[in-house]
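A.B. asks: here is the input, now give the coordinates:
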Amino acid sequence: MDTIEDTALTLPDGSQITLRHALMEDVPAIVDLLVDDPLGHTRDGATRDGGYGPYERAFAEIATEPNQHLVVATDGRAVIGTFQLTFITGLSLRGTRRAQIEGVRVAQTYRSCGLGTAMMRWAISESAKHRCTLVQLTSDKTRTDAHRFYERLGFQATHEGYKMKL
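C.D. replies: Below you'll find the model as predicted:
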């Protein structure tokens, strides 16, 4: 199993945050972050009405998979950010192991203060520690601010992505 340790980080403004595995009781706060996002609010029907069943079922499945890590950032009181980090071993690229980052969200009050950068740098570092030779992520084409953010971190838009709804 690929374990990830809780990590304390200091943001540029001196704020202390902790990155840790999400717990079932974090699900409502994670859903709040999803709902606060314009795309998340409209595309997957996320609501704040307490209908957490689908999210809790997904969380339970993620929690049992050793290469899945649902991570939250906390400020000591509240969940202020989240992302999912998945380690994938494949045969391509000479059997390389890659990391997939998904569902990156930062609370509005913590945007532009370095939290997103800290979360992604941590995810990249953890990926290297877990023998990944490649970190990948997808971002909706409409998220131009996010694209600039990822490019500043060193990500390159090297592929065109495709999806098929089932």
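
A.B. asks: okay, CA-based contacts and neighbour counts for the rest of this
C.D. replies: OK.

A.B. asks: what helices or strands is the helix ranked longest in the chain leaning on?
C.D. replies: Counting residues, the longest helix in the chain under DSSP state H turns out to be helix 115-129. When contacts are defined as 3 or more CA pairs under 8 Å, 6 or more residues apart in numbering; DSSP states H and E, helix 115-129 sits against strand 79-89, strand 97-106.

A.B. asks: structure for this one too, so we can compare:
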Amino acid sequence: MNDLEIRRAAAVDVPDIVAMLADDPLGAERESPDDLAPYLAAFARVDGDPHQHLVVAVRGGRVIGTLHLTVIPGLSRRGATRALIEAVRVHADARGSGLGTHLIEWAVAESRRLGCALVQLTSDVTRTDAHRFYERLGFTASHVGFKMAL
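C.D. replies: Coordinates of the predicted model:
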């Protein structure tokens, strides 16, 4: 991974990020890569928030991975700050290369550096391969999650 750079995402990266978000059965149903306007607006909000760390993995000038890390201050756990990992994606032709592991290890190290006491993530119930991946990296399936569309 010596030739890999993990850096803060820029607006120019949004098309590549959205393409990766849409490149699986779940993403294909909920993403619209042909209309970048809502993604660019969302990027501006994310980029302007110091608690948001949207990064891309770049090799040879090409975006091949992404991850979104959110730092959440809280009162529980004696006022602990936690980190939330979301939107982990690896470009189809870079899967199996160890990039996903590298991205998660980066996120855990960055969470520690930022003073977080806990790092958490969610994964769709249908992503059983991802569940095994996260468990291999030391995450524990400890909670049941709920969502409500608004």
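
A.B. asks: before we move on, the earlier item: now the helices and strands packed on helix 115-129 of the first structure as JSON lines including distance to Leu134 of the first structure and mean neighbour count?
C.D. replies: Shown next, in JSON lines, are these (distance: least, CA to CA, whole Å; neighbours: other CA atoms under 10 Å):
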{"stretch": "strand 79-89", "distance to Leu134 of the first structure": "10", "mean neighbour count": "22"}
{"stretch": "strand 97-106", "distance to Leu134 of the first structure": "5", "mean neighbour count": "21"}
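
A.B. asks: which among the ones you listed is found nearest to Ala46 of the first structure?
C.D. replies: For Ala46 of the first structure, the closest of those is strand 97-106, at 13.2 Å, according to CA to CA.

A.B. asks: what does that closest one correspond to over in the second structure?
C.D. replies: Counting by TM-score structural alignment, strand 97-106 of the first structure pairs with residues 81-90 of the second structure.

A.B. asks: how much space separates the residue nearest the centre of the second structure from Arg8 of the second structure?
C.D. replies: A centroid search over the second structure (CA atoms, centre = their mean) returns Leu67, at 2.6 Å, as the residue closest to the centre. Taking CA to CA, to the nearest Å as the measure, Leu67 of the second structure falls 10 Å from Arg8 of the second structure.

A.B. asks: check Arg89 of the second structure too.
C.D. replies: Remark: distance between Arg89 of the second structure and Arg8 of the second structure (CA to CA) = 15 Å.

A.B. asks: and Asp47 of the second structure, by the same measure?
C.D. replies: Distance, Asp47 of the second structure to Arg8 of the second structure, by CA to CA: 9 Å.

A.B. asks: which residues do those two both contact?
C.D. replies: Common neighbours of Asp47 of the second structure and Arg8, counting by CA atoms under 8 Å, 6 or more residues apart in numbering, are 53-54.

A.B. asks: returning to what we had before: now do the same for the residue nearest to the centre of the second structure: its match in the first structure.
C.D. replies: Per TM-score structural alignment, the equivalent position to Leu67 of the second structure in the first structure is Phe83.

A.B. asks: same check on Leu118 of the second structure?
C.D. replies: Superposed on the first structure with TM-score structural alignment, Leu118 of the second structure falls opposite Leu134.

A.B. asks: list the contacts of the residue nearest to its match when sequence neighbours are not counted.
C.D. replies: In this structure, Leu134 of the first structure finds its nearest non-sequential neighbour in Arg98, 4.7 Å apart by CA to CA, 6 or more residues apart in numbering. The contact partners of Arg98 of the first structure, by CA under 8 Å, 6+ apart, come to 87-90, 127, 132-136.

A.B. asks: for those, work out which two are farthest apart.
C.D. replies: For these, the maximum inter-member distance is 14.9 Å, found between Gly90 and Ser127 (CA to CA).

A.B. asks: which of those two has more neighbours?
C.D. replies: Ser127 (22 against 11; other CA atoms under 10 Å).
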